[in-house]
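In: need a 3D model of the sequence below.
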Amino acid sequence: MRRILAALAAFSLTVLSSPADEALQKFVYEKAEMGLPFRISMYAKDEATAKAAAEAAFDRVAVLNSILSDYDSDSELSRLSQTSGQGKAVPVSTDLWRVLERAQQYAVRSDGAFDVTVGPLVNLWRRARHKQELPTPELIAEMKARVGYKNLRLDPEHHTAELLVPEMRLDLGAIAKNYAVDEAVAVLKQRGITRVLVGGSGDMTAGDAPPDQPGWRIEVAPLDVPGAPPPQIIYLKNRSIATSGDMFQRVEIGGKRYSHIVDPRTGIGLTDHSLVTVVASDCMAANGLTTTISVLGPERGLKFVEDTPGAAAHVVRMPDDKIQFVESSRWKDVPKAAP
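Out: Below is the predicted model of the structure:
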């Protein structure tokens, strides 16, 4: 999913550097992984060190794609989906287990607003965007019968997963890329590079701040309508950020916008024109929360954020003709540049 956050130019402060900081150089590497642009910005002592670390991080993302992709029919995730309804409890890898376990935690907490079994409905609405026509109620009902987080059974003792209903399809689009971002940062830190920012199509995880800066400078873009609040500039350090919305992936049919984000409970693409930005402890949490808020709506969604330790959310939406702007209580604590 394309995102709309971007790392901006360096912001200078009158802070003295240590000799170690002065020896660091900035390096930026970009590569397409998981069908998306991944970008690594880091400070390292030399190019050889930086390049080797970036290659290791990208290699880790490529491995995760072979596990978590719902496009690759031979991925571990796809092979698991192919066992749906067969009464098989399938042993899964540590990486797939971590993602599925987190997904189910959000599904239970949100009463199904977040649901990685939503794959059949996601595919249905992909076709709707391509054909520029709404799915029929009968087809929506047919796909809904294959969806439901309670039909994904995890066994924590044996690390197995079982899909209880035939023709289920898991879709980890809301968190797989974000897990990969976090894992790329972990690889870089293992190599001693801590001043790093990794982004996967805009969702980001930051390590330590760049030299002489309070954090990595990030723009939270505004809603794409006249009169929307201007972008905020925040500083990110040892935190993650993600944004969900319908600015780029949507379809308009009969004068009504339908988002790529599908409500698993109704089977319908969301019609609320909005941008939801979350800062959280890790990238998987950040994007899991943006999706949950998008589906639940701002009132219930922000309560969900308030109940998540350390998370903060910023929501701009235009449900009708009036712009609405809401934030969770902890958003005020996110470091920001002066307007």
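In: hey, let's count contacts and neighbours off CA atoms from now on
Out: OK.
In: what's near enough to touch residue 44?
Out: 24-27, 50, 193, 195 (C-alpha atoms under 8 Å, 6 or more residues apart in numbering).
In: which of the residues you listed fall in helices?
Out: Judged by DSSP state H, helices contain the following of those: residue 50.
In: which residue is nearest the middle of this protein?
Out: The chain has residue 287 as the residue nearest its centroid, 3.4 Å off, counting by C-alpha atoms, centre = their mean.
In: relative to residue 175, how far out is that residue?
Out: Going from residue 287 to residue 175 by C-alpha to C-alpha, to the nearest Å gives 6 Å.
In: ok so, going back, dump the residue contacts of the residue nearest to the centre of the chain.
Out: Residue 287 touches 174-175, 178, 203, 241-244, 278, counting by C-alpha under 8 Å, 6+ apart.
In: remind me which helix or strand it belongs to.
Out: helix 283-296 (DSSP states H and E).
In: secondary structure class for residue 57?
Out: helix (DSSP: H, G, I helix; E, B strand; the rest coil).
In: before we move on, what about residue 21?
Out: helix.
In: I'd say it and residue 209 touch.
Out: No. Using C-alpha atoms under 8 Å, residue 21 is not in contact with residue 209, being 11.0 Å away.
In: list the residues that contact the nearest residue to residue 269 once chain neighbours are set aside.
Out: Setting aside the residues directly before and after it, residue 269 is nearest to residue 262 in space (C-alpha to C-alpha, 6 or more residues apart in numbering), at 4.2 Å. Shown in contact with residue 262 (C-alpha under 8 Å, 6+ apart): 118, 121-122, 125, 268-270, 295.
In: do that again at 6 Å, thanks
Out: For residue 262, the contacting residues are 268-270, by C-alpha atoms under 6 Å, 6 or more residues apart in numbering.
In: picking that back up, got TSV for the contacts of residue 44, with neighbour count too?
Out: Putting the contacts of residue 44 into TSV (neighbours: other C-alpha atoms under 10 Å) gives the following:
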residue	neighbour count
24	16
25	14
26	16
27	17
50	24
193	20
195	25
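In: now, which of the contacts of residue 44 sits nearest residue 10?
Out: Taking C-alpha to C-alpha as the measure, residue 10 lies nearest residue 26 of these, at 10.7 Å.
In: measure the closest one to residue 196 for me?
Out: Using C-alpha to C-alpha, residue 26 is found at 9 Å from residue 196.
In: list residues touching both of the two?
Out: Looking at what touches both residue 26 and residue 196 (by C-alpha under 6 Å, 6+ apart), the common residues are residue 42.
In: mind jotting down where the helices sit in this structure?
Out: Under DSSP H, the chain gives helices at 19-22, 47-68, 76-81, 94-109, 119-131, 137-144, 176-190, 283-296, 298-306.
In: those helices: which one's closest to residue 154?
Out: From those, taking C-alpha to C-alpha, the stretch that ends up closest is helix 94-109, at 7.6 Å.
In: give the buried residues for the closest one.
Out: 95-97, 99-101, 103-104, 106-107 (16 or more other C-alpha atoms under 10 Å).
In: next up, for comparison:
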Amino acid sequence: MPRLPNLKYPAVVLAREAMATRFELVLPGTETARLRAAGEEALDEIERIESALSLYRPDSEIARVNSLAARQPVKLSQPVFRLLQQARQLWQETRGAFDITIAPLARCWGFLGGAGALPSPAALAEARQIVGMDLVELDDGQGTVRFQRPGVMLDLGAIGKGYAIEMAVRQLGDCGIANALLHGGTSSVHGLGHPPDDSAWRVAIEAPAALAGGKALPLAVAPLVNEGLSVSAVWGKSFAAGGRTYGHILDPRSGQPADSALLAAVVYASDTEADALSTALLLDGKTDHDRLAGLRPGLKTLVLEKIGADGRPQLTTRGKMINFHPDA
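Out: This next block holds a predicted model:
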């Protein structure tokens, strides 16, 4: 979805595989050794965060919570506990559209480590009984987490990548880096400062193939200056059944895949919050765009709804962040 610029200046470019995706870092400049050292520290920070948040590593903090928290309070490190507090606040502010207890539903739909499959009504009903942040008790004084019933699971996939990028960018700043571009896969990118030849990092959001006539055309371009861009879309991990396509982004309140919008994008200073809010916006942007866009000062948003009255997808935005493709 985001497409990165072609480089026309000297830069150090680093990459690292983490969180089941490829992170790439662009550091403009000619001080190769200093830039490389700073960049490696930033990518190391992403790996450290993955080791704490991964659902699939048995020794991670989140795996330990999922294993024990239904039976006893589980003490967490301060950074992870603060992230859970932030996730709880975002759950409240988005009225449940963003919810880190989504894992039982993702497993029910076959997306937890799989390609997806239709669940039975009984299995879906059972999964819905153990989803909801109201089933998670955070003891702010003790720094512990406990589940109210067995089967509850945390999955920070809708916030973890943004958090990792935000912490890596902070690490770059601690190393004296003023300008850089860091992206994680196709959904999250942060522009620190600006490139040598422009006033902002200009990142393209790719248009759906049907809207672009099968061509690789940008839906919009987001200029980033000390901001992150997060894009959530219904395509990507999905499967077809009965003439319908089911995507991996699920509504934790209904248990059903997102179906009111094709794509949502958020630009904000906090990559963590942009990541979470783009998920909420994909689910509720068609009916609740104004309220969600007003949750933070300076938040900039885009929603591509499925079909308008003229039979074409409808694009709506809040906040001036985008140069639009003329055919969008």
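In: got a TM-score for the two of them?
Out: Aligned and superposed, the two chains score 0.90 in TM-score terms (TM-score structural alignment, normalised by the length of the second structure); 320 aligned residues with a C-alpha RMSD of 2.3 Å.
In: still on that earlier bit, residue 21 and residue 209 of the first structure - which one has more neighbours?
Out: residue 209 (21 against 16; other C-alpha atoms under 10 Å).
In: and for the more buried one, nearest residue in space, chain neighbours not counted?
Out: residue 215 (4.3 Å).
In: and that neighbour, what's its match in the second structure?
Out: Aligned by TM-score structural alignment, residue 215 of the first structure pairs with residue 200 of the second structure.
In: returning to that earlier point: what does the residue nearest to the centre of the first structure correspond to in the second structure?
Out: Looks like residue 287 of the first structure aligns to residue 275 there (TM-score structural alignment).
In: for residue 226 of the second structure, give me its contacts.
Out: So residue 226 of the second structure contacts 191-193 (C-alpha under 6 Å, 6+ apart).
In: from those residues, which is closest to residue 210 of the second structure?
Out: residue 191 (28.8 Å).
In: burial check on the closest one, number of neighbours?
Out: 25.
In: what does it align to in the first structure?
Out: So residue 191 of the second structure corresponds to residue 206, using TM-score structural alignment.
In: next: residue 46 of the second structure.
Out: Counting by TM-score structural alignment, residue 46 of the second structure corresponds to residue 61 in the first structure.
In: residue 60 of the second structure now?
Out: Going residue by residue (TM-score structural alignment), residue 60 of the second structure aligns to residue 75.
In: quick one: contacts for that match?
Out: By C-alpha under 6 Å, 6+ apart, the residues touching residue 75 of the first structure are 66-67, 69.
In: and which of these is nearest to residue 147 of the first structure?
Out: Among the contacts of residue 75 of the first structure, and counting by C-alpha to C-alpha, the member closest to residue 147 of the first structure is residue 69, at 18.3 Å.
In: ok, that closest one - contacts?
Out: residue 75.
In: what's the separation between it and residue 175 of the first structure?
Out: For residue 69 of the first structure, the distance to residue 175 of the first structure - C-alpha to C-alpha - is 11 Å.
In: and for residue 116 of the first structure?
Out: Distance from residue 116 of the first structure to residue 175 of the first structure, by C-alpha to C-alpha: 9 Å.
In: what does residue 52 of the first structure give?
Out: 26 Å.
In: tell me, how many residues neighbour whichever residue in the second structure pairs up with residue 184 of the first structure?
Out: Counting by TM-score structural alignment, residue 184 of the first structure corresponds to residue 168 in the second structure. Look at residue 168 of the second structure: counted by other C-alpha under 10 Å, it has 25 neighbours.
In: report the contact partners of the residue nearest to residue 163 of the second structure when sequence neighbours are not counted.
Out: Distance criterion C-alpha to C-alpha, 6+ apart; nearest residue to residue 163 of the second structure, sequence neighbours excluded, is residue 272 at 4.4 Å. Shown in contact with residue 272 of the second structure (C-alpha under 6 Å, 6+ apart): 159, 162-163.
In: wait, which of the residues you listed is closest to residue 239 of the second structure?
Out: Distances from residue 239 of the second structure to the contacts of residue 272 of the second structure, taken by C-alpha to C-alpha, are shortest for residue 159, at 23.3 Å.
In: the closest one contacts residue 276, doesn't it?
Out: Yes. Contact criterion C-alpha atoms under 6 Å: residue 159 of the second structure and residue 276 qualify, at 5.2 Å.
In: quick one: which of those two has more around it?
Out: residue 276 (29 against 24).
In: ok, that one - contacts?
Out: Residue 276 of the second structure touches 158-159, counting by C-alpha under 6 Å, 6+ apart.
In: coming back round to it: output the contacts of residue 262 of the first structure in TSV; the columns should cover distance to residue 56 of the first structure and neighbour count.
Out: Below are the contacts of residue 262 of the first structure laid out as TSV (distance: C-alpha to C-alpha, whole Å; neighbours: other C-alpha atoms under 10 Å):
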residue	distance to residue 56 of the first structure	neighbour count
268	40	22
269	38	23
270	38	20
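In: now the residue nearest to the centre of the first structure: how far from residue 192 of the first structure?
Out: Taking C-alpha to C-alpha, one finds residue 287 of the first structure at 27 Å from residue 192 of the first structure.
In: distance check, residue 236 of the second structure against residue 102 of the second structure.
Out: Taking C-alpha to C-alpha, one finds residue 236 of the second structure at 18 Å from residue 102 of the second structure.
In: higher neighbour count, these two?
Out: residue 102 (28 against 12).
In: now the strands for the stretch 151-300 of the second structure?
Out: With strands called from DSSP state E, counting those that start in this stretch, the stretch 151-300 of the second structure shows them at 180-184, 188-192, 201-206, 218-224, 227-233, 238-241, 244-247, 261-268, 300-305.
In: now the fifth one on the first structure. Mean distance?
Out: Same thing as strand 227-233 of the second structure. Mean deviation of strand 227-233 of the second structure relative to the first structure after superposition (mean C-alpha distance after the TM-score superposition for the first structure): 0.4 Å.
In: in the first structure, what stretch matches that strand?
Out: Using TM-score structural alignment, strand 227-233 of the second structure pairs with 239-245 in the first structure.
In: report the contact partners of the equivalent of residue 117 of the first structure over in the second structure.
Out: Here residue 117 of the first structure is matched to residue 101 in the second structure, going by TM-score structural alignment. Contacts for residue 101 of the second structure were tallied using C-alpha under 6 Å, 6+ apart; they are 131-132, 153-154.
In: now residue 101 of the second structure. Nearest residue, chain neighbours left out?
Out: Using C-alpha to C-alpha, 6+ apart, the closest residue to residue 101 of the second structure is residue 154 (4.7 Å).
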